[in-house]
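> quick one: sequence plus predicted model below, questions after.
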Amino acid sequence: MSGRLLENSPPFLLIDVNGIGYEVEVPLSVLGELPLTGESCSLYTHFVVREDAQLLYGFAQRKDRELFRLLLKVNGVGPKLAMAILSHMNAEEFVRCVQSDDLVRLTKMPGVGKKTAERLLIEMRDRLKGWISPQAGTEVSQQIKLAESGSGLEEAEQALLALGYKPQEASRAINAIYEEGMLRDEVIRRALKSMVKG
């Protein structure tokens, strides 16, 4: 999907495609790869039709969409949990997690208990055999973006609550990493990292 980014309200984006606005849910890990509001935006999408809703999920990288689709095949994993996983780690990080049987990191994510984490490791091991994990520790450099108006801290906290964190957990994580002048997207990324690692 390609169009113009009209709104960026994590975890939802509003994209204008030839005059039609599409609401797309994205994992919070893609925030650093999004353009500024008003600029053109391209995403790899996955469309889900349910009895009560039609949902559109978007990903900055094709690999992340492929992983999302593989996660949906795991017993007990729906779109909400798959998006939560991809909000905490990109495809390469998840592959490394499965390859190293990192049960601890998986269980630190909201909605992932020990049994779900074990199921993920077992079922995804075979499905990810063809995926090559890059060297650990390679980080994508962050782009500095223009500061957004409004309360970035409140929006960051709302995004964490949408992922299933409790209000106390979200505010504690944000307070621990917040520095003066930090932008909303950076607050969300750092808070997520601190909660998964801590």
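Alright, I've got the coordinates.

> use CA for all of it now, contacts and neighbours both
OK.

> residue 35 is in contact with residue 41, correct?
Yes - counting by Cα atoms under 8 Å, residue 35 is a contact partner of residue 41 at 6.4 Å.

> all strands for the protein, in order.
Along the chain, counting by DSSP state E, strands occupy 2-9, 12-17, 20-25, 40-42, 44-49, 54-59.

> I'd like those strands laid out as CSV, including mean neighbour count.
Output for the strands of the chain, formatted as CSV (neighbours: other Cα atoms under 10 Å):
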stretch, mean neighbour count
strand 2-9, 18
strand 12-17, 20
strand 20-25, 17
strand 40-42, 18
strand 44-49, 14
strand 54-59, 19
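
> next one for the comparison:
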Amino acid sequence: MYEYIIGNITDFTEDRLVLETNHIGYSILVPVTTLANMQGVKDKVKIYIHQHVREDEISLYGFGSKEERRLFRDLIGISGIGPKAAMGILSSFTLDQFIGYLNASDEKAISTAPGIGKKTANRLILELKDKYKHHLSTSDGNTGSSATASTAKEAVEALEALAYSYSEALQMVEFVYIDGMELQDVIKKALAVRASYDQ
């Protein structure tokens, strides 16, 4: 069982990287978010590994942090969630975003991940919410940026009423939302950013 591998990245594809150490190249499946952070890095990197064994295949899944790997393992421990679906979730959201959606019981947001319907999203919330309710942000401590507060949710609903799709509205709000903002300010700023983007 691998804990982590330290080496140099020698190749990328859309869903994996090749990590070389001691003249061995390991092909490792990684979330899109991890790939984005690793591209252009020339120094040695540490990738936390989950080894998945099936009858006909042994695969290595890699993550930028132990917390991401823990979430992956918790996800695949849920009935009906395989490695592919778990990687889709980790590629769609940052760790803090996903945990924010769990804590807010936001099945609509979670169901925007590929292969995850509302029924599955509700099962994820049911099985994981309590496990992650005390999670603190691993970056700047501001979990409010994942648009999980009630004000942010109301802003998303208001933008939906203005004919934006749920995923569009969610992205707009997440881009501008800061914990403690007033509802009208969130909506105004989201619309202003969208307007400048559309020009």
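Great, that's in hand. Keep in mind the model is a prediction, meaning the values are calculated, not measured.

> and the TM-score between these chains?
Overlay of the two chains. TM-score (TM-score structural alignment, normalised by the length of the first structure): 0.66; 144 aligned residues with a Cα RMSD of 2.2 Å.

> need the strands of the first structure in JSON lines (columns: distance to residue 86 of the first structure).
JSON lines is the format used below for the strands of the first structure (distance: least, Cα to Cα, whole Å):
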{"stretch": "strand 2-9", "distance to residue 86 of the first structure": "17"}
{"stretch": "strand 12-17", "distance to residue 86 of the first structure": "14"}
{"stretch": "strand 20-25", "distance to residue 86 of the first structure": "12"}
{"stretch": "strand 40-42", "distance to residue 86 of the first structure": "18"}
{"stretch": "strand 44-49", "distance to residue 86 of the first structure": "14"}
{"stretch": "strand 54-59", "distance to residue 86 of the first structure": "9"}
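
> nearest to residue 169 of the first structure, of these?
Of all those, strand 2-9 sits nearest to residue 169 of the first structure, with 20.7 Å by Cα to Cα.

> whereabouts in the second structure does the closest one align?
Matched against the second structure by TM-score structural alignment, strand 2-9 of the first structure falls on residues 6-13.

> cool, and stretch 52-62 of the first structure?
Under TM-score structural alignment, the match for stretch 52-62 of the first structure is residues 56-66.

> residue contacts, the counterpart of residue 117 of the second structure in the first structure?
Matched to the first structure by TM-score structural alignment, residue 117 of the second structure sits across from residue 113. Contacts for residue 113 of the first structure (Cα atoms under 8 Å, 6 or more residues apart in numbering) come out as residue 107.

> now residue 34 of the second structure
Per Cα under 8 Å, 6+ apart, neighbours of residue 34 of the second structure: 63, 64, 91.

> what's the spacing between the alignment partner in the first structure of it and residue 51 of the first structure?
Under the alignment (TM-score structural alignment), residue 34 of the second structure pairs with residue 30 of the first structure. From residue 30 of the first structure across to residue 51 of the first structure, the span is 28 Å (Cα to Cα, to the nearest Å).

> pull the contacting residues for the nearest residue to residue 17 of the first structure once chain neighbours are set aside.
Spatial nearest neighbour of residue 17 of the first structure, chain neighbours left out: residue 3 (4.5 Å); criterion: Cα to Cα, 6 or more residues apart in numbering. Shown in contact with residue 3 of the first structure (Cα under 8 Å, 6+ apart): 15, 16, 17, 18, 40, 41, 42.

> same thing but 6 Å
Going by Cα atoms under 6 Å, 6 or more residues apart in numbering, residue 3 of the first structure touches 15, 16, 17, 40, 41.

> buried sites along stretch 175-194 of the second structure?
175, 176, 177, 178, 183, 186, 187, 189, 190, 191 (16 or more other Cα atoms under 10 Å).

> mind putting these into a markdown table with secondary structure and distance to residue 109 of the second structure?
Converted to a markdown table, these look like this (DSSP: H, G, I helix; E, B strand; the rest coil; distance: Cα to Cα, whole Å):
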| residue | secondary structure | distance to residue 109 of the second structure |
| --- | --- | --- |
| 175 | helix | 15 |
| 176 | helix | 17 |
| 177 | coil | 16 |
| 178 | coil | 18 |
| 183 | helix | 19 |
| 186 | helix | 18 |
| 187 | helix | 18 |
| 189 | helix | 21 |
| 190 | helix | 17 |
| 191 | helix | 20 |
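
> farthest pair in those?
178 and 191 (15.3 Å).

> gap between the residue of the second structure most remote from its centre and residue 47 of the second structure?
Distance to the chain centre peaks in the second structure at residue 23, reaching 32.0 Å (criterion: Cα atoms, centre = their mean). Remark: distance between residue 23 of the second structure and residue 47 of the second structure (Cα to Cα) = 17 Å.
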